[in-house]
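>>> next comes the sequence, and after it the predicted model I'd like to discuss.
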Amino acid sequence: MADTFPPEFALEDSDEFSTLRLAGDWTVAHVQDVDEALRQLAPAKPMRIDVSGLGRIDTAGAFVIDRTLRAAASGAGSDAVIVGEHATAGRLIAQIHAVSEPVPAPPAHEGGVYALLERTGKGFMGILAESVATLAFLGETLITCVRLLSQPWKLRWTSIVAVMEEAGLDALPIIAFLSFFVGMVVAFIGATTLSDFDLEIYTVELIGYSELREFGVVLTGIVLAGRTNSSFTAQIGTMKMRQEIDAMKTLGLKPMEVIVAPRVIAMVVMTPVLAFVATLAGIAGGIMVGWLALDINPAVFIERLRNSVPIDQFWVGMSKAPVFGLVCVLIACRQGLNVGGSVQSLGRATTTSVVQALFSIIAIDALFAVFYMELGI
């Protein structure tokens, strides 16, 4: 095994510039010995790095030298240069410099009306670009799903059933649990408020309208946004980081058909089922409060619910469920496919997925409310 020489450096100052002379082997085995000392260099003059006395060098040493070049250029206000002859140092440092990105300086937070308008404009354009990209992804997804449904033998039934179990059946307990207690809370609040007017019996109508029309399906959408969206985004993002999606394309498989379409079909099918269970659980919570706190017999509660709350309120709530499921799975799949090669991008994509899904569900529910109000339902 060849002898190795520890890396060394010496900084020599002159009137015009500073010269950093390198010696020894700058390899991954020993470069950490001089790393901390190099970080503390703060030359105020233009720097030259002399590599004529340099021994062996690898990418680790080239990275440390390139970082020193960047720091020297930043401190002195002019580019640092490499001088001296070496077989591989100049070429290797140039390659490292080409692929290394300087650490961006933190943006300066300027005040004033102009800066406020600039940030507002950038934010608006970002929202507009995100909306256009999401709509484009929606169109591509719908075309893919329609084509697959017209050719059922091409559907991946195993994947669809697996997603239905994972995102649907496994979510039933938590959705039913939450909806049950929300129904109890609504019943308690309604009973407390209506008791001031001796109208406790109208708690039945309050539970019926709120659960059938809003709370059942909205709670389902919120749980899906927090549970399923994060899961889908993390799964697809991990596949993207491991280059599994690139491997699929190499094998001639389309990610839209293999990854996105089964999830979309499964969620559109399972979301109404989850919303139905959530609605029943919420009504059960109201029945429990009516029985224990208001002395309303469950049979009387159910009979009054049937006579006082029209069935169209149930269909109003159910009509929202497939839309909520479609929106959640679209956002989750799109954000997962946008993940880069770093863990930070996966975390950002997962957070963005959950936030966008929650916002979309609330906004779409408001649009549904306005739409049905105009229809008089």
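Alright, I've got the coordinates.
>>> use CA for all of it now, contacts and neighbours both
Noted.
>>> tell me which helix or strand comes right after the longest strand out of those in the chain.
Assignment by DSSP state E gives strand 18-26 as the longest strand of the chain. Past strand 18-26, further along toward the C-terminus, the next helix or strand under DSSP states H and E is helix 32-39.
>>> give the buried residues for that following helix.
With burial defined by 16 or more other Cα atoms under 10 Å, the residues of helix 32-39 counted as buried are Gln32, Leu38.
>>> helices and strands around the following helix or strand past that helix, which ones?
Once the chain leaves helix 32-39, the next helix or strand it forms, by DSSP H and E, is strand 47-50. Where contact means 3 or more Cα pairs under 8 Å, 6 or more residues apart in numbering; DSSP states H and E, strand 47-50 is packed against strand 18-26, helix 59-76, strand 81-83.
>>> roughly how far is the shortest one from the heart of the chain?
Put plainly, it is strand 81-83. 44 Å (Cα atoms, centre = their mean, to the nearest Å).
>>> may I see the buried residues of that strand?
Neighbour-count burial for strand 81-83 [16+ other Cα under 10 Å]: Ile82.
>>> putting a second one here so we can go through both:
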Amino acid sequence: MSAPADFQHDAADGGTLRFSGNLSLRAIGDLADRLGSVEGPVRTLDMQGIDRLDTVGAWLVHRFARDHDARVVGLDSNQQLLFDHVAQADHPIATPARPLGPFAQLLAEIGEAVVQAFQTLYGLLGFMGATAVAAGRVIANPRRFRYHATVHRFEVVGVSALGIIGLMSFLIGIVIAQQGAVQLRQFGAEVFTINLVGRITLRELGILMTAIMVAGRSGSAFAAQLGTMKLTEEIDAMRTIGVSPMEALVLPRVLSAVLMLPLLGFYASLIGMIGGGLLCWIALDIPPITFVQRIREVVPITDLYVGLVKAPVFGAIIAMAGCYQGMQVEGDAEQVGTRTTTAVVQAIFLVIVLDAFFAVFFTEVGWN
């Protein structure tokens, strides 16, 4: 039977520990405590005198050698193989983080959302700059402009949307007139329903609802189209053959949205006033000629200017948000759906924020 595990400390030659006996779990005893009490430098661990070595003994020797930056010598081939496996397994294990409390978790989620929002805003601003640079290159060299792609986007963004935008605007005009008439009837002022319909549709709701509809219809399509092209590496192939994706894909979409939003917004405002006038004719006995004459009297031309100024800005924001999110797709097909949803939410949010800004701005300049 082999002797229990032991060692001798030889301070010569920078310090050597000479192990002997049985370095296994059964006979290791208090070896770990005695190794912890070793004082002075140790540069070499001599294992020639050991009879047996198991995983526990190899771990103790390895840990001591690691802590003292010492080298291990004297192991036979089998012992060296075991020692090497133990050394390879010595790596830190990540302990799971302590779960946060409800309040701390809420703060963490809010902070993460704020950081992500600023990162998205930063990326969107950079994308706007890249679009402006691409537009400058096209202006400097008009032959690079994609006429056919732009005209096709005119049809997709504008002509194909006339039906749904007209129906939506017509129904909204009816709702505004009906609700306004109900409230104004309490004061005997049903005639002012015409003022309400005319000003709110031409100044605010016509272009705002059109922008929201275009964001959900065309902005999502832009994100899905570019995202799919990014996923199938078509955009990378375009760059390889020297075609700029910003000029070939992004610029026609942005230009079509910028040019079509004023037309769609004006169209939506007219249809909304027609819906409101129809309800006034049916419910309030206000004939169409009176409705039109009253509209001309109470709706200033500045309301039309306000809508036409906001429309191109909304169109640019919607198109850039959709194209930007589409160009960010990477990984798998799930990203296409995620980015498409993000594009719609982002575009609608920015449109509403800008609409609030325009409302304050035009009031300050006297267009109210």
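Perfect, I can see it now. No experiment lies behind these values; they were computed from the predicted model shown.
>>> before we move on, back to that, so for Met318 of the first structure, which of the helices and strands packed on strand 47-50 of the first structure sits nearest?
helix 59-76 (59.1 Å; Cα to Cα).
>>> my guess is Val204 of the first structure contacts Glu303. True?
No - contact between Val204 of the first structure and Glu303 fails when scored by Cα atoms under 8 Å: they sit 9.8 Å apart.
>>> which parts of the stretch 201-350 of the second structure are helices?
206-214, 220-231, 234-240, 245, 251-283, 288-298, 301-327, 334-364 (DSSP state H, counting those that start in this stretch).
>>> swap in the stretch 51-200 of the second structure?
55-68, 77-88, 102-140, 147-157, 162-184, 193-200.
>>> most tightly surrounded among these?
helix 193-200 (a mean of 23; mean count of other Cα atoms under 10 Å).
>>> now that one on the first structure. Mean distance?
In the superposition with the first structure, the average deviation recorded for helix 193-200 of the second structure is 0.6 Å (mean Cα distance after the TM-score superposition for the first structure).
>>> what's the matching range in the first structure for that helix?
Aligned by TM-score structural alignment, helix 193-200 of the second structure corresponds to residues 203-210 of the first structure.
>>> before we move on, what about stretch 330-349 of the second structure?
Using TM-score structural alignment, stretch 330-349 of the second structure pairs with 340-359 in the first structure.
>>> off-centre distance for the matching stretch?
2 Å.
>>> give me the contact list for it.
221-222, 225-226, 229-230, 233-234, 237-238, 240-241, 327-328, 331-332, 335-336, 338-339 (Cα atoms under 8 Å, 6 or more residues apart in numbering).
>>> how about the longest strand of the first structure: buried residues?
Those would be Ser18, Thr19, Leu20, Arg21, Leu22, Ala23, Gly24, Asp25, Trp26, for strand 18-26 of the first structure by 16+ other Cα under 10 Å.
>>> show me what it is packed against.
Using 3+ Cα pairs under 8 Å, 6+ apart, strand 18-26 of the first structure sits against strand 8-13, strand 47-50, strand 54-57, helix 59-76.
>>> dump the ones you listed into TSV; add distance to Ile362 of the first structure and mean neighbour count as well.
Converted to TSV, these look like this (distance: least, Cα to Cα, whole Å; neighbours: other Cα atoms under 10 Å):
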stretch	distance to Ile362 of the first structure	mean neighbour count
strand 8-13	62	14
strand 47-50	58	22
strand 54-57	58	20
helix 59-76	48	20
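>>> please convert the ones you listed to JSON lines, extending it with distance to Leu212 of the first structure.
Converted to JSON lines, these look like this (distance: least, Cα to Cα, whole Å):
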{"stretch": "strand 8-13", "distance to Leu212 of the first structure": "76"}
{"stretch": "strand 47-50", "distance to Leu212 of the first structure": "74"}
{"stretch": "strand 54-57", "distance to Leu212 of the first structure": "71"}
{"stretch": "helix 59-76", "distance to Leu212 of the first structure": "63"}
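>>> nothing else from me, thank you.
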